[in-house]
Each structure stands twice: as C-alpha cells, then as structure tokens.
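In: Quick one, structure for this:
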Amino acid sequence: MESSQPLLSLLILQALFISLSSTQAASTNLFQEYIGAEFKNVRFSDVPINPNVDFHFILSFAIDYTTSSSPSPTNGNFNIFWDSDNLSPFQVSSIKSDHPNVKVALSLGGDSVGDKCAYFKPSSVDSWVQNAVSSLTKIIKKYNLDGIDIDYEHFSADSDTFTECIGQLLTTLKKNGIISFASIAPFDDHQVQSHYMALWRKYSHLIDYVNFQFYAYDKGTNVSQFMRYFKTQTSNYKGGKVLVSFISDGSGGLSPDHGFFTACSRLKSQQELNGIFVWSADDSKANGFRYEKQSQALLASTH
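Out: So this is what the prediction gives:
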C-alpha cells in the first residue's frame, strides 16, 4: 500500500494557501477623499496620492435640486453642486491618466443646498428612478466617473421609498455598466440609520462600501469608544466593508492627533481595516494634507 504522506502534505499546503488568501483579502488599502463641496479652490492634483493604495476621489455633491437662488427639489433631476471650475471633466481625465490607481465617484445629497437642508423628496419611486438614471448617466459619462456614493442626510420620504429609489437606481446603473462601485454614507442618527439599514437589508449586494461618518460622533471620542462604535456599525451593516473616517478640521469624532491612527493600526492588526476615508480635501488643503499622507502610508504598509 502506498504512503498517504504526499497527499496529506499537499492538503496541508492547500489549506495554508487558502488561509493566507483569505487573510490577504481581509486587508484592503482603500483610501477615499471627498472633494469640492466647500469651494476652496482645491484640485485633484493638490492631494498627495500614494501609488500603493486604491485611491477614490468622491465629488461632492450632485443634488436633485434646482441651482437657482431659491433651491427646490426636482424629483431625481440631478445638478452639479461641486466646484466644477477646479474639478472639471478634463481634470478628472488628467488625474486618472497620471495615476492609474485613482478612480473618481460622485456623491448624492449631502447635508445642505446653500443654507437649507437638502431633502430626499421623490414624487414617486418610478418617476424619481427614471429621472435619476437619466440625469446621473449624463453626468457620469460627461465626467468619466467610476462610482456613486449615497449621502442623503434629511428625508421627506419613508425608509421603504428611500430603499426602492436608491436600490433601483443602483441596480440600473450597475446593470447598464455606468458605475463599477457604490457606497453609502450613514451616521449614527435614528432617522438616518432607519433609512440606510432598510436599504442595506434589501440591496446590500449592490453596495461595495459603507462610508460610515464616525466623525459625526462627539468631538473628543477616544480610542476605546471608537473601537466600540466600529464594532456596532459592522454589526449593523453585517457583511459590509465598513470604512473608518475622520474630519480634517477636527470638529468631531476621534481626531488624527488623538488616537485615530492608533485605532486604525489596531484594526489593521485584526484584519478589520477595510479602508479610510476623509471629509474633506477642501479642509485638508490648509494643513498640507498631512493626515492624508499618514493614512495612505498606514494602508500601504505591510505590517
């Protein structure tokens, strides 16, 4: 009878390979940066880009409101509200050409239009989806964009309506090959979470990243609190890639100067760091993007 030792050794090696592959897959080097909402003349080329990370710029914002002096909802007809003078289609093409690791997305909604809240306010699911698909497809093609982020923060519709509008929008844009990735950007507010978690329950298979706004927690958050918040939100968005985040003006959450990178290192050692995103390049310009450099270096490191 032949020895089974070679077969046993082969099975052990295969198990090790699968284990290593799974571990490597659990670690990502995704870095995302929101840009353009505050009209501070920031350009893509101002932001340092580490070639060893996957870098996503997220244009902020496209909003289904009129651009007039008295903004009003348009039922899914989106207009550009970011700094399009400095962040133009030509600038998108240039940064993607200069940096093969860069993709560019747009974010929908945001907090406000001028000095008023930007509400999610569809007339009906069917009409909103039809208008949104049409208007966003034009913008995405014009700017040669890769993805879409959902950042509505105020609602004049229930969670079921939000779920169907956004879910059907993502379904159509992905099916038509208009976008290659999608993210959502909730934060810890009852109404916000009720809408996004309802969307997650039905359409999580279309959502690649959860850009959770950890900076919406209280200023002065410490590392232990942050780790608990992260655990809670990974449970809320079970199976999702929940990204950690900071706000570069230091106005909320766990700041980069007081433990954010300690928390990131801890998550990375536990194979739970899915990526980092920053709000926002507009504010970071004032300090020379030093936290962006630090974030990307951490993501790119092999330990």
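In: alpha carbons only for contacts and neighbour counts from here, please
Out: Will do.
In: Can you tell me the closest non-neighbouring residue to Ile80?
Out: The shortest distance from Ile80 to any non-neighbouring residue, by CA to CA, 6 or more residues apart in numbering, is to Ala62 (4.7 Å).
In: Could you count how many residues lie near Ala105?
Out: Ala105 has 26 neighbours, counted by other CA atoms under 10 Å.
In: hang on, it packs against Ile150?
Out: No: the criterion here is CA atoms under 8 Å, and Ala105 misses it with Ile150 at 10.6 Å.
In: picking up where we left off before, now the residue nearest to Ile80: which helix or strand?
Out: Following DSSP states H and E, one finds Ala62 within strand 54-63.
In: can you check Gly109 too?
Out: With elements taken from DSSP H and E, the one containing Gly109 is strand 102-110.
In: same for that strand, what does it pack against?
Out: Contacts defined by 3 or more CA pairs under 8 Å, 6 or more residues apart in numbering; DSSP states H and E place strand 102-110 against strand 54-63, helix 89-98, strand 147-152.
In: Ok, which of those comes nearest Asn131?
Out: Among those, strand 54-63 comes nearest to Asn131, with 12.3 Å by CA to CA.
In: Would you do the same for the sequence below? I want to compare the two.
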Amino acid sequence: MFIGAYVGARPLGRPLPPLADAPTHPAVPLHLLYAFARDPAHDGMFQFYDPYQLECACSQQCGSQRGMLSLAGAGFAWGPAVPLDQWVANAAASLQALMERYNLIGLDINYEEGLDGPAGDSFAPAMAGLIGRLKAWRPQLLVTIAPFDAVWGRYKKLLQLAGSSVDYTHWQVYAELESPDTTAEQVVAAYERLAAELGGYSKLTLGVNTEPDERRGAQLPAIVEAFRVLRARGIGGAFVWALDNSCGCGYAAEAALLRLAAED
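Out: Reported below is the predicted structural model:
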C-alpha cells in the first residue's frame, strides 16, 4: 500500500522539517514526494526549483523512507517552448539524471496550471511519451499523478494513453471538498464516483491536507474514518500535503495512515 507525503515546497514559507523525525512503520514505507522539479525554460530540462532545500531533503532520507520526484506544482504552468518530441527527450534525460543522482524510485506528475484550452492539448501525449521512455529505462519506476476536479479531463486523457503505466492517482479531494467540516461520508462518496470511472479503488489514493492555519478539507478524525472504509474496499493508499505542515502537529496524519495501512 502506498503512503506518501509531499515535502520541500515551503508551503506558506515553512522550512524543511528534519526527515528523521517523520513517522515510520516497519511494514509500510513512507514515500517522500520531493516538491518540485521544474523546467524553467519549458524545454524539458528539469531541475530542483529550490536546489538547497531539496538537496538537503534527499540527503536526509533514511530508514524505510523512499524518495520520489514531483513535477511542476501550483504556480508553474504547462506549456512547452520547444517541439513536443524534443521536450519529451529532454525531460526523459534530465529526469533520469536527477533520479540517479539522488537515488529516487519514482516520478509524480503534478501539473495544475496551463491545462485549459488548446494549450493543454499537448499535455497528455507529452506525459504519456515521457512515462513510456522512463519505464523503458527503469521498468520498476513508480509513476503517480496528482489531479483534482478542475484538471481531471486532461489527466483522464493521460490515463487513456498510459493508464497501465500509472501506478497511482493521488486525488486531491481537499480541492473538491474544501470545508474543514467535510465528513467521512462525503469523502467516501467522492472516491466511489472516481472508482466507478476508473474501474476500481486499487490505483486511487486518499488525499489529506494538514495545513494547520488555513484548514482545508476533511480533518483527521474524518480522514481516519474514511480511510478505514476505503481500505476495506481496496483503495491503494493515501498521501499528505504536506510533511512541512504536519511537523507542527507531530505528524499525526502520517502516523495514523501508516498504522492503518499496516493493519491486517
């Protein structure tokens, strides 16, 4: 089962937490999704958007933690400035170099902007081509995507083109159900709808937002209740935005998710 947490994006200016303090479980690894890698010239030449922060994170990775690289994130729009074939080739080469250098096991596609209108038409073919190249390079590479309702159409097209190569869909349910009063029943209903679209729960993960000041989405008691229900239905796991936020409350969400994921 996949349990992951984004880390390194400085949400609301928060610094990187000590990764050795993050919770662990002997039976379930914690996947750290390093946020983010971007190609500033939109040419496929990816690099850490905050090299100091993310290099520090990679160097701290320890124990059962597993590192992944997340692309783009909020504030960085899709829009290649070179021919698509060249973008895919450049992206594959630059991302392979980053993953080898920092011993990362997977890639997370997290574009949120620039996907509307004709400009977004190239997104799914480009990402499918990139995934194909990276899987040919390393067949065991873990590939995840992180859509929400406003961009779901583009990501559904990507799943049509490369669905068998995408291991998990990290649905940002807190972008759909933003109220902190969201109930477990509402969360479960959202995943019921998605499971019907995707043919099951096994490639879906439950989205959890741990922002302590501007609370967004279901809070921990409702999340735990929803995860128990969805786990019984075969959900693939859960992810947290973000470890940098969770450190202020003792990583309660990550610890609970790891514990529940390990239950028989």
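In: What's the TM-score once they're superposed?
Out: Scored against TM-score structural alignment, normalised by the length of the second structure, the superposed chains reach a TM-score of 0.89; 251 aligned residues with a CA RMSD of 1.8 Å.
In: quick revisit: distance to Ser183 of the first structure for the helices and strands packed on strand 102-110 of the first structure - can I get that in a markdown table?
Out: Below are those laid out as a markdown table (distance: least, CA to CA, whole Å):
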| stretch | distance to Ser183 of the first structure |
| --- | --- |
| strand 54-63 | 10 |
| helix 89-98 | 19 |
| strand 147-152 | 5 |
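In: So what does His31 of the second structure match up with in the first structure?
Out: Aligning on TM-score structural alignment places His31 of the second structure opposite His56 in the first structure.
In: now that match: how far from Val133 of the first structure?
Out: Per CA to CA, to the nearest Å, His56 of the first structure is found 22 Å from Val133 of the first structure.
In: likewise Ser156 of the first structure?
Out: Here the criterion is CA to CA. By it, Ser156 of the first structure lies 20 Å from Val133 of the first structure.
In: Ser280 of the first structure contacts Ile247, doesn't it?
Out: Yes: contact criterion CA under 8 Å: Ser280 of the first structure and Ile247 qualify, at 6.6 Å.
In: Tell me which stretches of the second structure form strands.
Out: Here the second structure has its strands, by DSSP state E, at 2-7, 30-38, 47-48, 65-72, 106-110, 142-145, 168-170, 204-209, 237-241.
In: ok, the match of His31 of the second structure - how many residues close by?
Out: Using other CA under 10 Å, His56 of the first structure has 20 other residues around it.
In: residues in contact with it?
Out: Leu30, Phe31, Gln32, Glu33, Val102, Lys103, Val104, Ala105 (CA atoms under 8 Å, 6 or more residues apart in numbering).
In: longest helix anywhere in the second structure?
Out: Ranked by number of residues, the top helix in the second structure under DSSP state H is helix 84-101.
In: tilt between that helix and strand 30-38?
Out: 140 degrees (axes from the mean of the first three to the mean of the last three CA atoms, to 10 degrees).
In: With the first structure overlaid, report how far helix 84-101 of the second structure is off on average.
Out: Taking mean CA distance after the TM-score superposition for the first structure, the mean distance separating helix 84-101 of the second structure from the aligned residues in the first structure is 1.0 Å.
In: Which part of the first structure matches that helix?
Out: Against the first structure, helix 84-101 of the second structure falls on residues 125-142 (TM-score structural alignment).
In: What are the buried residues along that stretch?
Out: By neighbour count on 16 or more other CA atoms under 10 Å, the buried set for stretch 125-142 of the first structure is Val125, Trp128, Val129, Gln130, Asn131, Ala132, Val133, Ser135, Leu136, Thr137, Ile139, Ile140.
In: Contact partners for the last one?
Out: When the contact criterion is CA under 8 Å, 6+ apart, the partners of Ile140 of the first structure are Asp146, Ile178.
In: Same question for Trp128 of the first structure.
Out: Asn75, Gly76, Asn77, Pro122, Cys165.
In: any idea how far the equivalent of Val7 of the second structure over in the first structure is from Leu8 of the first structure?
Out: Using TM-score structural alignment as the criterion, Val7 of the second structure maps onto Ile35 of the first structure. Look at Ile35 of the first structure and Leu8 of the first structure: by CA to CA, they are 54 Å apart.
In: again with Trp200 of the first structure
Out: Going from Trp200 of the first structure to Leu8 of the first structure by CA to CA gives 43 Å.
In: So for these two, which sits in the more crowded spot?
Out: Applying other CA under 10 Å to Trp200 of the first structure and Leu8 shows that Trp200 carries more neighbours, namely 21 against 11.
In: just checking, that one touches Gly239?
Out: No: Trp200 of the first structure lies out of contact with Gly239 (CA under 8 Å); the separation is 10.2 Å.
In: count of neighbours near the aligned partner of Gln172 of the second structure in the first structure?
Out: Using TM-score structural alignment, the partner of Gln172 of the second structure in the first structure is Gln213. Using other CA under 10 Å, Gln213 of the first structure has 23 neighbouring residues.
In: Hmm, Pro186 and Gln213 of the first structure touching each other?
Out: Yes: with contact defined as CA under 8 Å, Gln213 of the first structure counts as touching Pro186 (6.2 Å).
In: that older thread, residue contacts, the match of Val7 of the second structure?
Out: Applying CA under 8 Å, 6+ apart to Ile35 of the first structure gives the contacts Val42, Phe57, Ile58, Leu59, Ser60, Trp82, Trp279, Ser280, Ala281, Asp282.
In: can you check Val240 of the second structure too?
Out: Shown in contact with Val240 of the second structure (CA under 8 Å, 6+ apart): Gly4, Ala5, Tyr6, Gly207, Val208, Asn209, Thr210, Ala253, Glu254.
In: Thank you kindly, that will do.
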